[in-house]
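Visitor: From the sequence below, what's the structure:
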Amino acid sequence: MKKEEIIIDNTTGFVKGSYRLGSFIIKALWLQLLTVCYTLKGCLLLGLFPSITTSFRLVHQNFKEDLTAKELRQKFKHYYQETFKESNQVGYILTVLGLFLVIDLKVSSIYIQSVMLHMLLLVFFIGYLGVCLFIFPVIARYQLTTQQYLKQAFLLFLASPVETIAIVIALSLLGIIWTACPILLFIASIPMVTGVILWFSKQGILRSERKHLSNE
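Guide: So this is what the prediction gives:
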């Protein structure tokens, strides 16, 4: 049993709740700081996607196992190095694809002005945004190839309309919270966004896994 768990078990009521809250805040601050530091360590271009991927993996793991702040630091370094190549591959494939779709939408609306083409591009763009929402939860849960990550994220998006809407609403609410309390944007925005996306996407992932097992 961890030292923190022993301390919590020996306390009750308000003290116990305060300890858990304090521990959560410390870990959120650490995750925010580690994500920023490792992003800068990779000179932004090479550090951004591995840092985001690592944040999702650690929050996903914390759902199953209450990590200490020390474990958080150690595992961040390990996961960052472990996922450096694959997360950059996925991240920059999505970046290039997103730029391509945005340019196509601009060209379609200004020059081509075809309603059918524009609607088709919008459908593709919505699918692209869906993949972006689910790609990091998929990477956090599975060990796949780059192509399989993208495919799984797209299938999960199609199979999880309720969860997708919930994520969009929750992220909008976070925007309101940050507007009311801007300090949270700087000290805890990464764990807040990561936690929201993982919480709702996990429901869709578990449902898909149960369906897959029942079909076997």
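Visitor: From here on, just use CA atoms for contacts and neighbour counts.
Guide: Fine.
Visitor: how far away is A166 from R207?
Guide: 16 Å (CA to CA, to the nearest Å).
Visitor: Repeat that for L122.
Guide: Distance from L122 to R207, by CA to CA: 28 Å.
Visitor: now swap in E5 and tell me
Guide: 31 Å.
Visitor: higher neighbour count, these two?
Guide: Comparing E5 with R207 by other CA atoms under 10 Å, the one with more neighbours is R207, at 15 against 12.
Visitor: in what helix or strand does the more buried one lie?
Guide: helix 189-215 (DSSP states H and E).
Visitor: and that helix, what does it pack onto?
Guide: helix 13-41, helix 48-64, helix 115-141, helix 146-159, helix 161-180 (3 or more CA pairs under 8 Å, 6 or more residues apart in numbering; DSSP states H and E).
Visitor: Now that helix: buried residues?
Guide: Judged by neighbour count (16 or more other CA atoms under 10 Å), helix 189-215 contains these buried residues: 189-202, 204-205, 208.
Visitor: could you give the angle of that helix to helix 115-141?
Guide: 90 degrees (axes from the mean of the first three to the mean of the last three CA atoms, to 10 degrees).
Visitor: Now do helix 189-215 against helix 146-159, angle only.
Guide: Taking the same axes, to 10 degrees, one finds helix 189-215 and helix 146-159 inclined to each other by 80 degrees.
Visitor: Here is a second sequence; please produce its structure as well for comparison:
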Amino acid sequence: MIIINGLFKWVYDAGNWLSKVMYLHFLWVLFTLLGLGVFGISPATAALFSVIHKWFEEDFDIPIFKYFYSVYKTQFIKSNRLGFILIGIGIFLYIDINISQKYIQSFYVHLFLIIIIFLYFLTALYLFPVFVRYELKFFLYFKQSFLVALARPLETIAMIICIFLLFYLLKFLPILLFFAGSSIIAYPLAWFAFRACVQIEEKRLT
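Guide: Below is the predicted model of the structure:
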């Protein structure tokens, strides 16, 4: 009887988690579209990570829509500034690496750009988790994200591994991308970023 009750509880918890993850993805898509895509994706992503961060920090039963909409509305301008700078740097680095490959053709220049792109990628992994956890001056979000990535290499490596695994999972089951893509991608990234931040904070206190 205990085993049956435990099994039912596990099935219920799994179904509850899946329904909330799917609902959160629906909100992300909806509010991204409401912001006309380019103006909606960053605040929607900030709201997405905020809800997941709240799950880890406090309660899994928070009112998802109310909290999502609150973050989307209050952080709309700030998160867009963050997103546009991140995308702008990414485009700039993409152009640079193509120029280096086609015209400069210097091994050392190309290697330098690859290292910069890798560091940019690490910063991008932590940017929204750091944004929703801390209240910082604007450009310190980039610095803090970079420092957390370097300070907690195990969590950073785990995040990179997750990205590769999710790439193959979503390639194999693309229907997941349609029903819960943003949440499935954000959840493990938010979890490892959360662990990294907590570990750093605990070390500061000791």
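Visitor: before we move on, the earlier item: packed most tightly, which of the helices and strands packed on helix 189-215 of structure 1 would that be?
Guide: Among those, judged by mean count of other CA atoms under 10 Å, the one packed with the most neighbours on average is helix 48-64 (a mean of 22).
Visitor: Structure 2: matching residues for that one?
Guide: Aligned using TM-score structural alignment, helix 48-64 of structure 1 spans residues 41-57 in structure 2.
Visitor: Average offset of the matching stretch relative to structure 1?
Guide: With mean CA distance after the TM-score superposition for structure 1, stretch 41-57 of structure 2 departs from structure 1 by a mean of 0.6 Å once superposed.
Visitor: which outside residues touch that stretch?
Guide: Among residues not part of stretch 41-57 of structure 2, those counted as contacts by CA atoms under 8 Å, 6 or more residues apart in numbering are 24-25, 27-29, 31-33, 35, 60-62, 64, 67-69, 71-73, 75-77, 79-80, 82-83, 128-129, 131-133, 183, 186-187, 190-191, 194.
Visitor: S18 of structure 1 versus L46 of structure 1, what's the distance?
Guide: Distance from L46 of structure 1 to S18 of structure 1, by CA to CA: 38 Å.
Visitor: what's the answer for Y79 of structure 1, then?
Guide: Y79 of structure 1 is 30 Å from S18 of structure 1, where distance means CA to CA.
Visitor: Ok, I197 of structure 1 next?
Guide: Here I197 of structure 1 is placed at a distance of 26 Å from S18 of structure 1 (CA to CA).
Visitor: Same question for I6 of structure 1.
Guide: The value you get for I6 of structure 1 to S18 of structure 1, if CA to CA is used, is 15 Å.
Visitor: what do you get for L150 of structure 1?
Guide: In terms of CA to CA, L150 of structure 1 sits 41 Å off from S18 of structure 1.
Visitor: N215 of structure 1 too?
Guide: In terms of CA to CA, N215 of structure 1 sits 45 Å off from S18 of structure 1.
Visitor: Over to V36 of structure 1?
Guide: Using CA to CA, one gets 27 Å for the distance from V36 of structure 1 to S18 of structure 1.
Visitor: So for the residue positioned nearest the centre of structure 1, what's the nearest residue that isn't a sequence neighbour?
Guide: Ranked by distance to the mean C-alpha position of structure 1 (CA atoms, centre = their mean), the top residue is T194 at 4.3 Å. Once flanking residues are discounted, T194 of structure 1 sits nearest to F56: 5.9 Å by CA to CA, 6 or more residues apart in numbering.
Visitor: same question, I114 of structure 2
Guide: I114 of structure 2's closest residue in space is I97 (CA to CA, 6+ apart), at 7.7 Å.
Visitor: Could you count how many residues lie near the aligned partner of that neighbour in structure 1?
Guide: Mapped onto structure 1 by TM-score structural alignment, I97 of structure 2 lines up with L105. When neighbours are counted by other CA under 10 Å, L105 of structure 1 registers 21.
Visitor: Now do the one helix or strand L105 of structure 1 maps to against helix 48-64, angle only.
Guide: Assigned by DSSP H and E, L105 of structure 1 falls within helix 84-107. Counting by the same axes, to 10 degrees, helix 84-107 of structure 1 lies at 110 degrees to helix 48-64.
Visitor: and the gap between I112 of structure 1 and L31 of structure 1?
Guide: From I112 of structure 1 to L31 of structure 1 the distance is 46 Å (CA to CA).
Visitor: per the alignment, V115 of structure 1 corresponds to what in structure 2?
Guide: In structure 2, V115 of structure 1 lands on F107 (TM-score structural alignment).
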